[in-house]
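A.B. asks: pasting the structure only:
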């Protein structure tokens, strides 16, 4: 049964259809939102809020759009709202001495060559996620939707409410920036 058929059942009052939607999309939404927020707690909250909004708004869904596109749009809008809200919040560290401009978090660089391939892969994924966080929001969003979530350009344009040319440009520029960021990581690994 297609996602759209399941949603139609939910709209008809078959509550079990919602469980099917959750099962089909919980991991995909979690994956997408984690890469957008880079915070497990925020990600979990956003996934739950997305499903809550899907359920509450089930009657406004129209079959002309793919269910996945509709859900990613909801998730993306929630993530953007959370991000804007967090930008307005100020963070204060209990350890920082505001009177000392040199009081910073220590950065320790490990220069040991990794022998364990699994650990190396894990660190590479962490480096990729760090690099994704360095991209501006528009580029990160487009790259995640295309390369990680493997959505089509058309779906991304619809989700982000952006012209197709802009979507392609953001993906290309985001990929170029990622290559530059990760390229410096790879060079430092081979030294």
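C.D. replies: Sure thing, it's come through. Quick caveat: nothing in here was measured; it's all calculated off a predicted structure. Numbers count the residues shown, from 1 in each chain.
A.B. asks: for the rest of this, base every contact and every neighbour count on C-alpha atoms.
C.D. replies: Noted.
A.B. asks: residues touching the residue nearest the centre of the chain, list them.
C.D. replies: Nearest residue to the geometric centre of the chain (C-alpha atoms, centre = their mean): residue 36, 2.6 Å. Residue 36 makes contact with 79, 133, 140-141, 144, according to C-alpha atoms under 8 Å, 6 or more residues apart in numbering.
A.B. asks: one more to weigh against that first structure:
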């Protein structure tokens, strides 16, 4: 019986026909996919996935194409998809390779803020706000415009109508006063 005849039997509901297709093609698909992947595990996964797709799509097969061509097309498309997925994924060991003297251990940083850190940040911001309110108006204005609004010295000078040297002086003196006011708070929070 030809491959196409066996496939017609599978389409008609003869489940044993699938076993015949698997028996005929498992080695051929394995050899084909191994040449593409050069990895036995990936190859095995792809062979199984190919047969799964063949079974699920058995009713979409039309006899105008050879069964082998249809199956190899499925297998190749699966291999290409896997290859693209693997290109997007990168495997990184977090441990240094002891055989490689230039290899370093990979450090993982967690960018999520813990609740304790969020609470600490809120308290820090509250302390900063209190300290800002203790500065005289000229220093607070200069600090807010420069450090919070991110304006240039020139823009601050123009907005406040003061000389550039005065702006720089107010910012430096204001920062120093803030450091003096919140330094105790920051230092008491460190371990």
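C.D. replies: Cool, the structure landed. Just so you know, these numbers come straight off a predicted model, no measurement behind them.
A.B. asks: TM between them?
C.D. replies: The TM-score (TM-score structural alignment, normalised by the length of structure 1) is 0.50; 102 aligned residues with a C-alpha RMSD of 1.9 Å.
A.B. asks: please tell me how far residue 76 of structure 1 sits from residue 141 of structure 1.
C.D. replies: Counting by C-alpha to C-alpha, to the nearest Å, the gap from residue 76 of structure 1 to residue 141 of structure 1 is 8 Å.
A.B. asks: just residue 159 of structure 1 next, same as before
C.D. replies: Using C-alpha to C-alpha, we find residue 159 of structure 1 at a distance of 10 Å from residue 141 of structure 1.
A.B. asks: what's the helix or strand hosting residue 47 of structure 1 aligned against in structure 2?
C.D. replies: Per DSSP states H and E, residue 47 of structure 1 falls inside helix 40-56. Counting by TM-score structural alignment, helix 40-56 of structure 1 lines up with residues 40-56 of structure 2.
A.B. asks: how many neighbours does the nearest residue to residue 67 of structure 2 once chain neighbours are set aside have?
C.D. replies: Nearest residue to residue 67 of structure 2, sequence neighbours excluded (C-alpha to C-alpha, 6 or more residues apart in numbering): residue 4, at 5.8 Å. Residue 4 of structure 2 has 18 neighbouring residues, counting by other C-alpha atoms under 10 Å.
A.B. asks: which elements pack onto the helix or strand harbouring residue 4 of structure 2?
C.D. replies: In this structure, residue 4 of structure 2 sits in helix 3-11 according to DSSP H and E. When contacts are defined as 3 or more C-alpha pairs under 8 Å, 6 or more residues apart in numbering; DSSP states H and E, helix 3-11 of structure 2 packs onto helix 16-37, helix 67-88.
A.B. asks: these: which one's closest to residue 49 of structure 2?
C.D. replies: For those, the distance to residue 49 of structure 2 is smallest for helix 67-88, at 7.9 Å, taking C-alpha to C-alpha.
A.B. asks: who does the following helix or strand past the closest one touch, helix- and strand-wise?
C.D. replies: As assigned by DSSP H and E, the chain's next helix or strand after helix 67-88 of structure 2 is helix 115-134. Counting contacts by 3+ C-alpha pairs under 8 Å, 6+ apart, helix 115-134 of structure 2 is packed against helix 164-189.
A.B. asks: for the helix it packs on, packing partners?
C.D. replies: helix 115-134, helix 137-143, helix 153-160.
A.B. asks: so for the second one, what gets flagged as buried?
C.D. replies: Within helix 137-143 of structure 2, the residues that qualify as buried by neighbour count (16 or more other C-alpha atoms under 10 Å) are 139-143.
A.B. asks: and the contacts of it?
C.D. replies: 132-133, 156, 167, 170-171, 173-175.
A.B. asks: if we go to 6 Å?
C.D. replies: 170-171, 174 (C-alpha atoms under 6 Å, 6 or more residues apart in numbering).
A.B. asks: how far away is the nearest residue to residue 63 of structure 1 once chain neighbours are set aside from residue 64 of structure 1?
C.D. replies: Spatial nearest neighbour of residue 63 of structure 1, chain neighbours left out: residue 4 (6.5 Å); criterion: C-alpha to C-alpha, 6+ apart. Distance check for residue 4 of structure 1 against residue 64 of structure 1: by C-alpha to C-alpha, it reads 9 Å.
A.B. asks: ditto for residue 78 of structure 1
C.D. replies: 22 Å.
A.B. asks: okay, the two: which has more neighbours?
C.D. replies: residue 78 (19 against 7).
A.B. asks: pull up the gap between that one and residue 47 of structure 1, please.
C.D. replies: Relative to residue 47 of structure 1, and taking C-alpha to C-alpha, residue 78 of structure 1 is found at 9 Å.
A.B. asks: find the nearest non-adjacent residue to residue 73 of structure 1, please.
C.D. replies: In space, residue 73 of structure 1 is closest to residue 159, 4.7 Å off (C-alpha to C-alpha, 6+ apart).
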